[in-house]
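Novice: got a structure for you, letters missing:
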């Protein structure tokens, strides 16, 4: 059966629910990151930022299982594309490690800017303005708060990212509801 691009986009949008469980996972984890400086030393916080990011995907899978969302759209080439779009984040890890070793104060700036930028293609895959909001909100807040308020960045940036992701989840749910109507 030959499916059009538009049909593939519609199918994946509803099968994976625009991937909102992963965004919800990120919102929760970044909210936890917000409070880490009041609990741990900054040396530990830096490491939490490096290794804690690895929890977002498995936690998102758990959330998707609980909510009954299939994040693995087998049989839809756009599902493969979504995975390919996400994969380059693995190449950011050496950048994060170098920033950690040289100027750890800029981890929120670097992680927020690079991590936020990877959401842009999902705007096209899911035909979603919410992902444009997530990309711009995450990147701009990381740039401004992480670049100009470095002393407060480990509090301000994860709080901003958590809020942006949370709003993104609400926008996605609204888009899904609108698309169903």
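Specialist: Received it, and whenever you're ready, just let me know what you need. These numbers were taken from a predicted model, which means no experiment stands behind them.

Novice: only C-alpha atoms for contact and neighbour calcs from this point on.
Specialist: Noted.

Novice: any idea where the helices of the chain begin and end?
Specialist: 5-15, 20-35, 42-52, 56-67, 77-86, 92-102, 107-117, 120-125, 129-148, 153-180 (DSSP state H).

Novice: could I get those helices as TSV with mean neighbour count?
Specialist: Output for the helices of the chain, formatted as TSV (neighbours: other CA atoms under 10 Å):
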stretch	mean neighbour count
helix 5-15	17
helix 20-35	22
helix 42-52	16
helix 56-67	16
helix 77-86	16
helix 92-102	14
helix 107-117	23
helix 120-125	18
helix 129-148	22
helix 153-180	20
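
Novice: where's stretch 53-66 relative to the chain centroid, distance-wise?
Specialist: On the basis of CA atoms, centre = their mean, to the nearest Å, the separation between the geometric centre of stretch 53-66 and that of its chain is 11 Å.

Novice: got another one to weigh against that:
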């Protein structure tokens, strides 16, 4: 398989999955809801547990959005397609850090969760050929760290709020890029007869 073939396969994934937009929109809604959870008058440990519970709606919400947005979860015949699932599973191997934070320092649980989630977007820059994923992976991870280390425990809701807003921005960037790619893919190649 040559580079041109790989680029064609990546373009197919980008167009049919619409750059993973349904997942990013679902995640933005979930993180805004998690931000609300962190304003509630419960212990940081309890809010951390509620964060896990709220996070469980992410995949069903992404699935519903995929039906509304007409995105494809599996692109049959594209050998790169399974890689997207593996890239997502990689995030699970960071969950021991979350458990550590839950037990030893629950005030910083949500910051750690945002850093892990933000960082996991980085390989999708290659997968969808989208620089916005790489840029936002850094912005989210380092932004969450900076905010988390500078706010009090009572204001830790700002970290998931930041994440939700960053994901809304990423959604807009991914949508604009999808529109551009779709338009370009419909243009005939140079020398092609219409």
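Specialist: On my side now, so go ahead. In this text, all values refer to a predicted model and were calculated from it rather than measured experimentally.

Novice: work out the TM-score between the chains.
Specialist: The TM-score (TM-score structural alignment, normalised by the length of structure 1) is 0.91; 181 aligned residues with a CA RMSD of 1.9 Å.

Novice: quick one: residues contacting the spatially most central residue of structure 2.
Specialist: In structure 2, the residue lying closest to the centroid (CA atoms, centre = their mean) is residue 24, at 4.9 Å. For residue 24 of structure 2, the contact set (CA atoms under 8 Å, 6 or more residues apart in numbering) comprises 167, 168, 170, 171.

Novice: out of these, which comes closest to residue 98 of structure 2?
Specialist: Checking the contacts of residue 24 of structure 2 against residue 98 of structure 2 with CA to CA, the nearest one is residue 167 at 20.8 Å.

Novice: in structure 2, which residues correspond to stretch 59-74 of structure 1?
Specialist: Taken onto structure 2 by TM-score structural alignment, stretch 59-74 of structure 1 occupies residues 61-76 there.

Novice: start to end distance for the matching stretch?
Specialist: By CA to CA, to the nearest Å, the extent of stretch 61-76 of structure 2 from end to end equals 22 Å.

Novice: what residues does that stretch touch?
Specialist: Contacts to stretch 61-76 of structure 2, defined as CA under 8 Å, 6+ apart, come from residues 13, 16, 17, 18, 22, 23, 25, 26, 27, 81.

Novice: with distance to residue 44 of structure 2 added, can I get those residues in CSV?
Specialist: Listed next are these as CSV, based on distance: CA to CA, whole Å:
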residue, distance to residue 44 of structure 2
13, 39
16, 40
17, 36
18, 36
22, 30
23, 27
25, 26
26, 24
27, 21
81, 38
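
Novice: so who does the aligned residue in structure 2 for residue 85 of structure 1 touch?
Specialist: Following TM-score structural alignment, the counterpart assigned to residue 85 of structure 1 within structure 2 is residue 87. With contact set as CA under 8 Å, 6+ apart, residue 87 of structure 2 has these partners: 120, 123, 124.

Novice: skipping its backbone neighbours, what lies nearest the last one in space?
Specialist: It refers to residue 124 of structure 2. In this structure, residue 124 of structure 2 finds its nearest non-sequential neighbour in residue 133, 6.1 Å apart by CA to CA, 6 or more residues apart in numbering.

Novice: hmm, that neighbour is touching residue 170, no?
Specialist: Yes - counting by CA atoms under 8 Å, residue 170 is a contact partner of residue 133 of structure 2 at 7.5 Å.

Novice: and the gap between residue 12 of structure 2 and residue 178 of structure 2?
Specialist: 11 Å.

Novice: average offset between stretch 168-177 of structure 1 and structure 2?
Specialist: Superposed on structure 2, stretch 168-177 of structure 1 shows a mean distance of 0.5 Å to its aligned residues (mean CA distance after the TM-score superposition for structure 1).
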